[in-house]
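J.: Sequence and predicted structure, then a few things I'm wondering about:
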Amino acid sequence: MTAGLAGLPIRDELRGHTPYGAPQLQVSVRLNTNENAYSLPDEVVAAMERALAATLRDLNRYPEREAVALRAGLAAYLGHGLDASRVWAANGSNEVQQQLLQAFGGPGRTALGFTPAYSMHPLISTATGTGWIDGRRSADFGLTVSDVVAQVREHRPDVVFLCSPNNPTGTSLPLDVVSAVLDEAPGMVVVDEAYAEFRRPGTPSALELLPGHQRLVVTRTMSKAFALAGVRLGYLAADPAVVEAVQLVRLPYHLSALTQAAASAALAHADVLLDTVEAVKHQRDRIVATLRDYGLTVADSDANFVLFGQFRDQKAVWQALLTRDVLVRDVGLPGWLRVSAGTPAETDVFLAAMKELV
């Protein structure tokens, strides 16, 4: 915290914290933020340009407040019998999760997550005045039914965060774990599926459990598989009552007309945009196999990134890669680093650098 902040009457629970963010450095191979390495296809760019152009003359008016057309498009994409009443959209899945904590968390309430997991969950909890509880994972970063049930029973949290695939480990959850949490948890269960499109065949989605589970929420994003990190569009699927609840706390006209237009145009070309998913998965699997051939320990991944180690000093390895013009992520997990799956050329450079280092 800066000297300037120290002189302000900032909330006590915010003191000593630093803003979230990965290093934004100028390097040739940037593999630290799990972006989709492939640029938007020309036909999608053209469609988005037309959609934005049609919106520009009406920017003197507020956007469509409930984004019903966009939500209907997202529901159609997800399938599972969903419609607009069961989908909500906001500025990235982070805002969606913040709204969930504003509605179901807050002062005097707690949220439980199983770390290592997405580092924004405890930060959003702190920002909304929700107490954060660090849950445990096994040595292979997995979660078992007995593990999660015992921890939920111990802490009785108002909100439980489950990540599948998990960030930073890339591991997915079997549905019996999610079901067990739903049966035991007294409050909301949020399954963060930001990387769901990159799952290996046969890996289920918690969307299958939505019928009959009013307290289940599944969050997704268009930042990863859709290659729209710059648009900032996240969404949830849940019971209509959950959508009503987050509408109580959302800011007025929170999704700009430009965001809605760009996201809707992208959804209309989902098949084209998702063509890159298989290419990314191929590079991910290549990274896993090659790093294991190098003798490193690598976590199984259903995401577009790979967690690898175990190093005596991961910071030294991170720096050694940076000197070779490759930027990966030090997620603060001793002995481990995370690398995003990039293009074939980027993967070549990363793997060649790692071969030198090991």
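T.: Everything's here; your move.
J.: C-alpha from now on. contacts and neighbour counts both.
T.: Noted.
J.: okay, which residue is most central for the chain?
T.: With distances taken as Cα atoms, centre = their mean, residue 194 lies nearest the centre of the chain, 3.8 Å away.
J.: so where do the helices sit in the stretch 251-358 of the chain?
T.: Remark: helices assigned in the stretch 251-358 of the chain by DSSP state H, counting those that start in this stretch are 257-267, 270-273, 275-293, 314-323, 344-357.
J.: which strands and helices sit next to the second one?
T.: It refers to helix 270-273. When contacts are defined as 3 or more Cα pairs under 8 Å, 6 or more residues apart in numbering; DSSP states H and E, helix 270-273 packs onto no helix or strand at all.
J.: Now do the contacts for the residue nearest to the centre of the chain.
T.: Counting by Cα atoms under 8 Å, 6 or more residues apart in numbering, residue 194 touches 93, 164, 165, 219, 220, 221, 224.
J.: looking at this, it is in a strand?
T.: No. Per DSSP: H, G, I helix; E, B strand; the rest coil, residue 194 lies outside any strand segment and is coil.
J.: any idea how far it lies from residue 46?
T.: Look at residue 194 and residue 46: by Cα to Cα, to the nearest Å, they are 26 Å apart.
J.: now residue 308
T.: Where residue 46 is concerned, residue 308 sits at a distance of 39 Å (Cα to Cα).
J.: ok, and here's another one to check against it:
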Amino acid sequence: MTTLDDLPLRDDLVGKTPYGAPQKHVPVALNVNENTHPVPEAVAHDIVARVAAAILTVNRYPDREFTGLRESLADYLGHGLTRDNLWAANGSNEVLQQVLQAFGGPGRSVLGFAPTYSMYSLLADGTGTDWIAGERDADYVLSPETAVAAVRRARPNIVILCSPNNPTGTPLSLETIEAVYDATRYEGSAGIVVVDEAYAEFAPIGTPSALSLLDGRPRLIVSRTMSKAFAFAGARVGYLAADPAVTDALRLVRLPYHLSALTQAAAVAALAHSDEMLAMVDDIRGQRDRIVRELTTLGYTAHRSWSNFVLFGGVDDPHAMFEALLERGILIRDIGIPGHLRVTAGTEAETTAFLEAVASLRASGSAAAE
């Protein structure tokens, strides 16, 4: 049987492994930070109707500029943004890939701060961009001082800041973003700064977004997704806001007609019902905070989170606990941080199932829960 070793793979991809979140059919799947609440039925009917209308003209290519979607996204985000500031693609991973294609590549580098979203380094690999992992402060915080010091050492072409951070849920201050942006002005050149706000809607109400920093910062990009708060993971819609010059740069690397007419129709319909689609966010925040409280009571170290998941430590054998929960039909995530696991905040019933299983393991004295 042919293997990768038998193929003329690019030298810089030899030995690499693909994204590998487990895909298992279980009653309670809390491992990939999906919004486990279903789309409201009335909204679903409207989405279906708009997609059905789009099918009537699917013999033609879609709007290459996805104008209606960009206008809907601008209306949703506010902050004085217009469609010229917006860009979208098939999930925020493709958005970030296009950013790396435009501003990274061979001989260029991207700086992130580990532990962080595992796809950043994979996207760097795929675009031939050198990945540089900076360090964080205690409790996974990223201070302006620590971030700026890393930028000055590495002088990267791109900096990616995850806000809040995945997989830790840690908030990121606007002061850190501003400091990093200022630090990326090098002698004779300057770098792009990407703030990945995939989980922004789960932050406390009133939390300022990096969107507020866009004016006057043409090298700043704010990336978002509809996968999480909008419960639209299966639709694959990610987007960014930036200076119009950035969207012009992305047109140089995007594939023609990269967003299907059906995707555009579904996303515009969902955005038209943003209030209903986001109504579940408060419940998710409540379940997240419940997980933090109850895991802390059980003796674990549940880290502060502004996302829809919780990273918790104090687990002597993460693999054993992962397997013990899986045997009970509950799938969470081992993200490779020693002594830690991560769990998505699900519905009340899903969260209860997870917490009761952990408590049961703890009470039984199972090694998996120690």
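T.: Nice, I can see it. Remember, predicted model here, so these are calculated numbers, not experimental data.
J.: Quick check: TM-score for this pair?
T.: Remark: TM-score between the superposed chains equals 0.98 [TM-score structural alignment, normalised by the length of the first structure]; 357 aligned residues with a Cα RMSD of 1.0 Å.
J.: how about CSV for the helices of the stretch 251-358 of the first structure, with distance to residue 237 of the first structure added?
T.: Below are the helices of the stretch 251-358 of the first structure laid out as CSV (distance: least, Cα to Cα, whole Å):
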stretch, distance to residue 237 of the first structure
helix 257-267, 16
helix 270-273, 18
helix 275-293, 22
helix 314-323, 37
helix 344-357, 34
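J.: Dump those into TSV; add distance to residue 183 of the first structure and mean neighbour count as well.
T.: Shown next, in TSV, are the helices of the stretch 251-358 of the first structure (distance: least, Cα to Cα, whole Å; neighbours: other Cα atoms under 10 Å):
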stretch	distance to residue 183 of the first structure	mean neighbour count
helix 257-267	34	22
helix 270-273	35	16
helix 275-293	33	18
helix 314-323	39	17
helix 344-357	42	15
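J.: To residue 206 of the first structure, which of those lies closest?
T.: Comparison of the helices of the stretch 251-358 of the first structure against residue 206 of the first structure by Cα to Cα identifies helix 275-293 as nearest, at 19.9 Å.
J.: And stretch 126-140 of the first structure, end to end?
T.: End-to-end for stretch 126-140 of the first structure, by Cα to Cα: 28 Å.
J.: What residues sit buried inside it?
T.: Across stretch 126-140 of the first structure, burial judged by 16 or more other Cα atoms under 10 Å covers 126, 127, 128, 129, 130, 131, 132, 133, 135, 136, 137.
J.: just checking, what residue in the second structure corresponds to the residue nearest to the centre of the first structure?
T.: Residue correspondence to the second structure (TM-score structural alignment): residue 194 of the first structure is matched to residue 198.
J.: how near is its match to residue 26 of the second structure?
T.: 25 Å.
J.: Contact partners for residue 228 of the second structure?
T.: Taking Cα under 8 Å, 6+ apart, one finds 33, 34, 35, 198, 199 in contact with residue 228 of the second structure.
J.: Now tabulate the residues you listed in CSV and tack on distance to residue 259 of the second structure.
T.: Below are those laid out as CSV (distance: Cα to Cα, whole Å):
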residue, distance to residue 259 of the second structure
33, 24
34, 22
35, 23
198, 19
199, 22
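J.: just to revisit the earlier point, closest one to residue 174 of the first structure among the helices of the stretch 251-358 of the first structure?
T.: That would be helix 275-293 among the helices of the stretch 251-358 of the first structure, by Cα to Cα, at 20.0 Å.
J.: The closest one vs the second structure - mean distance after superposition?
T.: The superposed helix 275-293 of the first structure is, by mean Cα distance after the TM-score superposition for the first structure, a mean 0.5 Å from where its aligned residues fall in the second structure.
J.: and that helix, what does it pack onto?
T.: strand 297-298, strand 305-309, helix 344-357.
J.: What's the average distance for the first one when superposed on the second structure?
T.: Taken over the aligned residues, the distance from strand 297-298 of the first structure to the second structure averages 0.8 Å (mean Cα distance after the TM-score superposition for the first structure).
J.: re earlier: ok, of the contacts of residue 228 of the second structure, which one's closest to residue 301 of the second structure?
T.: When the contacts of residue 228 of the second structure are compared against residue 301 of the second structure (criterion: Cα to Cα), the nearest one is residue 33, at 19.5 Å.
J.: Am I right that the closest one sits in a helix?
T.: No. Assignment of residue 33 of the second structure by three-state DSSP gives coil, placing it outside any helix.
J.: Number of residues surrounding the closest residue in space to it that isn't next to it in sequence?
T.: Residue nearest to residue 33 of the second structure in three dimensions, not counting chain neighbours: residue 344, with 5.1 Å by Cα to Cα, 6 or more residues apart in numbering. For residue 344 of the second structure, the count of nearby residues is 28 (other Cα atoms under 10 Å).
J.: quick one: contacts for residue 344 of the second structure?
T.: 30, 31, 32, 33, 34, 288, 308, 309, 310, 332.
J.: is it possible to export those to a markdown table including distance to residue 266 of the second structure?
T.: Below are the contacts of residue 344 of the second structure laid out as a markdown table (distance: Cα to Cα, whole Å):
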| residue | distance to residue 266 of the second structure |
| --- | --- |
| 30 | 25 |
| 31 | 25 |
| 32 | 22 |
| 33 | 21 |
| 34 | 18 |
| 288 | 28 |
| 308 | 23 |
| 309 | 26 |
| 310 | 30 |
| 332 | 29 |
